[in-house]
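Novice: Mind folding the following:
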Amino acid sequence: MLGSIFVVKDLPPLVEVSVSFDCTVSYECTTLDLWVLFLKGISGVKSLSVQKFISTLPLPVFPNMKHLELKRFWHSGKFLERCPELEHLCIEKLEEFDWIEPKLVPACMLTSLTTIKFTRCKGQKWEMQFLEYMLGNAEVLKTLTITWENLRMEEESRLCVELLELPRASRYCEIHFIGN
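Specialist: Below is the predicted model:
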């Protein structure tokens, strides 16, 4: 937990940052405000891994970010809107409220997002909605890799067929499945 206010400014360009926010209660407004300020201070980062972040506050723009890894990130669609140059997206385990479809298709999905890795997928409704959105809007996507978590082979096969039948914005997109 954050015990005091901090200032992050004038940092040299960062290549990679990995952060785990242990804020599991969304009404901790003061703490969440400080985390958003922290993210603003590192907004020049090229690669970012974020774990356990819950906030409805506006996020800073990450103009240089090429690689983003989200683990248990609430409203992950809003993060995509803030990363116009994103090329590689890694998502680990979406919970029901982690994915909210952006109002507008994020710029990165139209121009630069080429790979998506989705691990610990269970085939839940919201996970399938996320995958359908990504396939249907990522115009330059080359590879989508999905790693199934603890599914029976019959269920994996059914979900694979369902995903392979979805329309794709990129005609060059390959879908890879890892599981049983």
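
Novice: From now on I want contacts and neighbour counts done on CA atoms only, so please keep to that.
Specialist: OK.

Novice: Can you show me the strands along this structure?
Specialist: Ranges of strands in the chain, per DSSP state E, are 16-20, 47-53, 67-73, 88-92, 115-121, 143-148, 174-178.

Novice: among these, which is the most enclosed?
Specialist: Mean neighbour counts were compared across the strands of the chain using mean count of other Cα atoms under 10 Å; the top stretch is strand 67-73, at a mean of 21.

Novice: Endpoints of stretch 80-95, how far apart?
Specialist: This stretch, stretch 80-95, spans 17 Å end to end (Cα to Cα, to the nearest Å).

Novice: and stretch 90-101, how far apart are its ends?
Specialist: Distance across stretch 90-101, first residue to last, is 17 Å (Cα to Cα).

Novice: Over to stretch 5-19?
Specialist: Counting by Cα to Cα, the length from the leading to the trailing residue of stretch 5-19 is 17 Å.

Novice: before we move on, back to that, could the strands of the chain go into TSV alongside distance to residue 167?
Specialist: Conversion of the strands of the chain to TSV gives the following (distance: least, Cα to Cα, whole Å):
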stretch	distance to residue 167
strand 16-20	34
strand 47-53	29
strand 67-73	25
strand 88-92	20
strand 115-121	16
strand 143-148	13
strand 174-178	12
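
Novice: one more to line up against the first:
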Amino acid sequence: MDIISDLSDELLLKILQLVPTKVAVSTSILSKRWEYLWMWLPKLDYCDSIGSDHECGRLQSFLDRNLPLHRAPVIESFRLRICCSCLKPKNIKMSVLTAVSHCARELEILNQFFLAKPEILPSNLYTCKTLVILKLVGEIFLDVPRMVSLPSLKTLELERVTYFKDGTLQRLLSNCPILEYLVLILKDQDNSGKLTVVVPSLQSLSLYIPYAHDIDGVVIETPCLKYFILWDLSWQDHYFLIENMPFLAEAYVDVNLSDTKSLIGSITSVKRLGICSKLMLDEDFVFNQLEQLKVCSCTFFFSNRLFWLLKASSNLQGLYFSHMKDHDYSLQDMDDWNEPSTVPECMLSSLQTLHWSTYTGEPRERDIAVYILKNARHLKTATIKSTESEVPKSEMLKELELSSRASAACQLMFE
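Specialist: Next comes the predicted model:
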């Protein structure tokens, strides 16, 4: 211990940053040299123990007594995870207030426990000029005041929080002038009315609407967006208004909507697209920049939808089939694969890679695989990964190996 104590404060702080905050604080009993050293830590991570009232009480006492005395001029990262009822809203609010007053750059609050009064965010959080990353998860009440200014915020994640009223979210977003990364996971068994996301600077948007969430509609205006993930599983049909996103490069779409024209029309410029949906595609849509297409079983088992996707993607280079989530359909409800009378342009000119995970060898899958092998002239590799199935793997492999191939250079790999 004497050797370590001879190190400079700067080196000791770097060592303390490598261990949990709880451990770093415990070093204060080692000697006078160590008593206040932890108070200069620029990164703090506090978590109460699930089901341990003793630990939770200690954390509450510690935060109330010591956190206001923290000496680091800048708190680079402050995380507080609440798993039991010992921490009261006033304790949480004071912790956040302290972090903000120390020019916090990253703030993460996770509250897994129901609070009768979940107003745990101080108003000065919404005017923190240094905050770059903000993550709020769980039982947190978001009541955004009129005076909002987050000039440095680039990353915002809001997961299952409660919004004070319609317009709360957009008021917050409209005062984040350089926001680039946004994750919105709406709360189950909740109603958000109309969801509006208008952020000119945004480059990445992930939006999750659960099945039991009641929503009237979604408006998205993000002209600089490059990356888009949408899980819209809401049971209630609603409108979707999306302005054109000309710089969008990658998108993943899973929706239950009946009208998808606005949605599909806004993502036609993508280079990489993942689809897990039974959505209908208008034949006028063209994905002329699409290079990689990942398709879920619920889409490609409906033969018309798969054919339309391939037909609309004239420059497609990679085609990937997989089960992206659990489904409630049965094979008996699926369309038979009726071989189209024409061949999509991508198979004749650009398709080079076929990757099929969870292949079962079931007749509908086999017919689709054989069709692709027979018509893809420039295919280089076809990788088939088999899952547990009634069809033996040796039989699956033999069927595909004996099928005709348009590309003599194609390597068929079976795993």
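
Novice: ok, back up a step: select, out of the strands of the first structure, the one closest to residue 161 of the first structure.
Specialist: Between residue 161 of the first structure and the strands of the first structure, the shortest gap by Cα to Cα is with strand 174-178, which sits at 10.8 Å.

Novice: how many neighbours does the aligned partner of residue 84 of the first structure in the second structure have?
Specialist: Under the alignment defined by TM-score structural alignment, residue 84 of the first structure corresponds to residue 314 in the second structure. Each residue near residue 314 of the second structure was counted by other Cα atoms under 10 Å, and the total is 22.

Novice: Residue 314 of the second structure reaches residue 344, doesn't it?
Specialist: Yes - contact between residue 314 of the second structure and residue 344 holds when scored by Cα atoms under 8 Å: they sit 7.2 Å apart.

Novice: Check the offset of stretch 144-152 of the first structure from the chain's centre.
Specialist: Stretch 144-152 of the first structure has its average C-alpha position 17 Å from the chain's average C-alpha position, going by Cα atoms, centre = their mean, to the nearest Å.

Novice: And for it, what's in contact with it?
Specialist: Counting by Cα atoms under 8 Å, 6 or more residues apart in numbering, stretch 144-152 of the first structure makes contact with 115-123, 156, 173-180, all of which sit outside it.

Novice: Nearest residue to the residue mapped onto residue 254 of the second structure from the first structure in space, please, no chain neighbours.
Specialist: By TM-score structural alignment, residue 254 of the second structure lines up with residue 20 in the first structure. Setting aside the residues directly before and after it, residue 20 of the first structure is nearest to residue 51 in space (Cα to Cα, 6 or more residues apart in numbering), at 4.5 Å.

Novice: Next one: the match of residue 84 of the first structure from residue 343 of the second structure, what distance?
Specialist: Applying Cα to Cα, one obtains 11 Å for the distance of residue 314 of the second structure from residue 343 of the second structure.

Novice: what does stretch 344-359 of the second structure rub up against?
Specialist: Contacts to stretch 344-359 of the second structure, defined as Cα under 8 Å, 6+ apart, come from residues 307, 310-311, 313-323, 365, 372, 375-387.

Novice: Quote the end-to-end distance of it.
Specialist: With Cα to Cα as the measure, stretch 344-359 of the second structure spans 23 Å from end to end.

Novice: can you pull out the helices in the first structure?
Specialist: Remark: helices assigned in the first structure by DSSP state H are 29-41, 76-81, 107-111, 125-137, 153-164.

Novice: Can you find the partner of residue 70 of the first structure in the second structure?
Specialist: Applying TM-score structural alignment, one finds that residue 70 of the first structure aligns to residue 295 in the second structure.

Novice: before we move on, what about residue 177 of the first structure?
Specialist: In the second structure, the residue paired with residue 177 of the first structure is residue 414, using TM-score structural alignment.
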